[in-house]
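A.B. asks: Can you look at this prediction? I've put the sequence above it.
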Amino acid sequence: MRIGIVVTYHNFVNKFILPCLDSLNRNIDCPKFVCVFDNESEHKDNYKVVDFCHANKDFFYIRINDQSENGGLTATWNIGIDLCIQHDCEMIFIINDDILINDTWCFFVQAIADDNVIYGPITNNPGSAWTNRHECWTLKHFLGRNKKKQYCSNSKSRDEDPVNVGFVNGFCFGCTTKTFINNRYNEKLYFNPDFPFEGNETEFQLRLFNLQPTADNTRNKKLLRALDAHSRAIIIPRCYVYHYKNHAWKITGGGRFFKDQFG
């Protein structure tokens, strides 16, 4: 079995993408094909990513010289999925460059079984993946004992069974290859190109859930947040990934690590 991984970066060579790639290289034992998209990075150490990919045969470096013309993040996902399919990958993972994995990744791979289902790991930044969104207004939430918290805990006391959730966050998720093929946006694309930097995974999940997505990502997120537990979105508590939650794609707005992007 071969797995495919698609990861895209823009600057932050030393802070994010190199540690990310190193964690993939060290912690994935099964055959893999990793598409590394350099989305117009201007970092002085960009050569290190090129050298890393050349030194590790499972990593494939692709330079995007004009991300606006190419279609941004969504285009790299669409192209990456096609490349993974061409390399006979049976399941495909989409991850951000600010993700670190560890040896629990094997449980993530083992858990992906059903087609037309989207899977995610637990993480230190779980987003809004509530099994019951109404619990956010309960006393348990304010005391820190809500169900959402179990997704961000990597303690031994957490529930190890897969959990149905309303949706899976887009910074790290996986599906069978058939899931992407069965749920194309159109004949050529898997993700809607109208969402080049955000909202692409949200729109995809709405289609996956047989719901009607809109052209407004804010509205799409509200549709997903209105769901209770959904059988087609599953969190795998046995897999833990660390997410730095960098927002520097919105360059004009700053971002938590904006000042470090060329460091």
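C.D. replies: Cool, got the structure.
A.B. asks: going forward, measure contacts and count neighbours with C-alpha atoms only.
C.D. replies: Noted.
A.B. asks: would you list every one of the helices in the protein?
C.D. replies: 18-27, 46-55, 67-70, 72-86, 105-111, 139-142, 147-152, 177-182, 200-208, 217-225 (DSSP state H).
A.B. asks: Go through the third one and flag the buried ones.
C.D. replies: What it means is helix 67-70. Buried residues in helix 67-70, defined by neighbour count with 16 or more other CA atoms under 10 Å: residue 67.
A.B. asks: One more to weigh against that first structure:
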Amino acid sequence: MKIGIVVAYHNFVNKFILPCLSSMRENIKYEKFVCVFDNESSHKDNDKVTDFCSMNNEFSYIRIDDQIKNGGLTGVWNKGVDLCIENKCDVIFIINDDILINETWEHFVSSVTDDNVIYGPITNEPGHAWINKKGIKIQYAYTRDGRDENPQKVGFVNGFCFGCTSKTFANNRWNETFYFNPYFPFGGNETEFQVRLFNLTPATTTPKNKKILDSLDAHNQAIIVPRCYVHHSKNNAWRINGGKYSNDQFT
């Protein structure tokens, strides 16, 4: 099996993207093709990323000089999925740069079997669920007996780390050109990716999108793989504007 991975970053070279890429190199034993999108990074150590990709032939560096014109995350997701399919990947994962994986990734890969189903891992920082339906477990829920070691259907999968078969992307294209809706709000939270993937029309406000997801049948097509754990640092670089993270983005 060959897997494809799409990851984008914007600054935070030493803090996020380099550890993320290193964790992939060290813990993924499958044949892989990794698209590393530089979304307009101006980091002083950006050459470390290009050097990493040059020294590891399964990693492909792609520079985006104008991320807004390119469509932000949606833009790189669309380009990345195309590249993964062109490189004959059987399964495609989309992750953020603030993810660290470990040896349990093997369980994630082996669980992605059904078409038209979205898979996700257990994580330490999953973000906020947009639904609150009785009887639906979310990925950070534990019981007194620990967590269930079998894949389970849940209410949602976080958009910062999810995987599908390549056929899933082909079956659920937004149109003949794109997999995800390129007009989706630029600053949309990653949990909105189900709206993008399942060809629904996004609203212009977060409350309206929450209502869309609350009634979304696609939640029945989301499966968490509890045997896979990823560490998520919740990078907020996309909304930095001279705030508390402004100095960190160049560390």
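C.D. replies: Okay, I see it. Note that the structure is predicted; figures quoted are calculated from it, not measured.
A.B. asks: Any idea what the TM-score comes out to?
C.D. replies: In this superposition the chains share a TM-score of 0.89, using TM-score structural alignment, normalised by the length of structure 2; 248 aligned residues with a CA RMSD of 2.6 Å.
A.B. asks: could I get the helices of structure 1 as JSON lines with distance to residue 246 of structure 1?
C.D. replies: Compiled in JSON lines, the helices of structure 1 are given as follows (distance: least, CA to CA, whole Å):
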{"stretch": "helix 18-27", "distance to residue 246 of structure 1": "13"}
{"stretch": "helix 46-55", "distance to residue 246 of structure 1": "19"}
{"stretch": "helix 67-70", "distance to residue 246 of structure 1": "19"}
{"stretch": "helix 72-86", "distance to residue 246 of structure 1": "15"}
{"stretch": "helix 105-111", "distance to residue 246 of structure 1": "21"}
{"stretch": "helix 139-142", "distance to residue 246 of structure 1": "25"}
{"stretch": "helix 147-152", "distance to residue 246 of structure 1": "17"}
{"stretch": "helix 177-182", "distance to residue 246 of structure 1": "26"}
{"stretch": "helix 200-208", "distance to residue 246 of structure 1": "17"}
{"stretch": "helix 217-225", "distance to residue 246 of structure 1": "19"}
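A.B. asks: And those helices: which comes nearest residue 231 of structure 1?
C.D. replies: Smallest distance to residue 231 of structure 1 across the helices of structure 1 (CA to CA): 11.0 Å, for helix 200-208.
A.B. asks: Count the neighbours of the nearest residue to residue 12 of structure 1 once chain neighbours are set aside for me.
C.D. replies: In space, residue 12 of structure 1 comes closest to residue 261 once its chain neighbours are excluded; the distance is 4.3 Å by CA to CA, 6 or more residues apart in numbering. Residues lying near residue 261 of structure 1 (other CA atoms under 10 Å) number 19.
A.B. asks: Looking for the alignment partner of residue 261 of structure 1 in structure 2.
C.D. replies: Alignment note: residue 261 of structure 1 maps to residue 249 in structure 2; criterion TM-score structural alignment.
A.B. asks: Tell me if I'm right that its match and residue 12 touch.
C.D. replies: Yes - between residue 249 of structure 2 and residue 12 there is a contact at 4.5 Å, judged by CA atoms under 8 Å.
A.B. asks: Quick check: neighbours shared by these two?
C.D. replies: residue 43 (CA atoms under 8 Å, 6 or more residues apart in numbering).
A.B. asks: mean shift between the longest strand along structure 2 and structure 1?
C.D. replies: Ranked by number of residues, the top strand in structure 2 under DSSP state E is strand 222-232. The superposed strand 222-232 of structure 2 is, by mean CA distance after the TM-score superposition for structure 1, a mean 0.4 Å from where its aligned residues fall in structure 1.
A.B. asks: Could you find the closest non-adjacent residue to the most centrally placed residue in structure 2?
C.D. replies: Compute the mean C-alpha point of structure 2, and by CA atoms, centre = their mean the closest residue is residue 95, 2.8 Å away. Take residue 95 of structure 2 and drop its neighbours on the chain: the residue closest to it by CA to CA, 6+ apart is residue 161, 4.3 Å away.
A.B. asks: what's near enough to touch that neighbour?
C.D. replies: By CA under 8 Å, 6+ apart, the contact set of residue 161 of structure 2 is 93-96, 99, 120-121.
A.B. asks: What's the match for it in structure 1?
C.D. replies: In structure 1, residue 161 of structure 2 lands on residue 172 (TM-score structural alignment).
A.B. asks: Map residue 116 of structure 2 across to structure 1 for me.
C.D. replies: Under the alignment (TM-score structural alignment), residue 116 of structure 2 maps onto residue 116 of structure 1.
A.B. asks: ok, the closest residue in space to that match that isn't next to it in sequence to residue 3 of structure 1 distance?
C.D. replies: Excluding the flanking residues, the one nearest residue 116 of structure 1 by CA to CA, 6+ apart is residue 179, at 4.6 Å. From residue 179 of structure 1 over to residue 3 of structure 1 the distance is 14 Å, taken as CA to CA, to the nearest Å.
A.B. asks: These two: which is more packed in?
C.D. replies: residue 3 (23 against 19).
A.B. asks: residue contacts, the closest residue to residue 91 of structure 2 other than its chain neighbours?
C.D. replies: Counting by CA to CA, 6+ apart, residue 165 is the residue found nearest to residue 91 of structure 2 once chain neighbours are left out, at 4.3 Å. Counting by CA under 8 Å, 6+ apart, residue 165 of structure 2 touches 90-92, 112-116.
A.B. asks: Next, format those as CSV and append distance to residue 136 of structure 2 and neighbour count.
C.D. replies: As requested, these are exported to CSV (distance: CA to CA, whole Å; neighbours: other CA atoms under 10 Å):
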residue, distance to residue 136 of structure 2, neighbour count
90, 29, 18
91, 26, 24
92, 26, 28
112, 21, 22
113, 22, 14
114, 21, 13
115, 22, 15
116, 20, 18
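A.B. asks: Point out the ones among the residues you listed that are inside strands.
C.D. replies: Among the contacts of residue 165 of structure 2, DSSP E puts 91-92 in strands.
A.B. asks: from the contacts of residue 165 of structure 2, which single one is nearest residue 212 of structure 2?
C.D. replies: residue 116 (19.1 Å).
A.B. asks: Relative to residue 214 of structure 2, how far out is that closest one?
C.D. replies: Distance from residue 116 of structure 2 to residue 214 of structure 2, by CA to CA: 19 Å.
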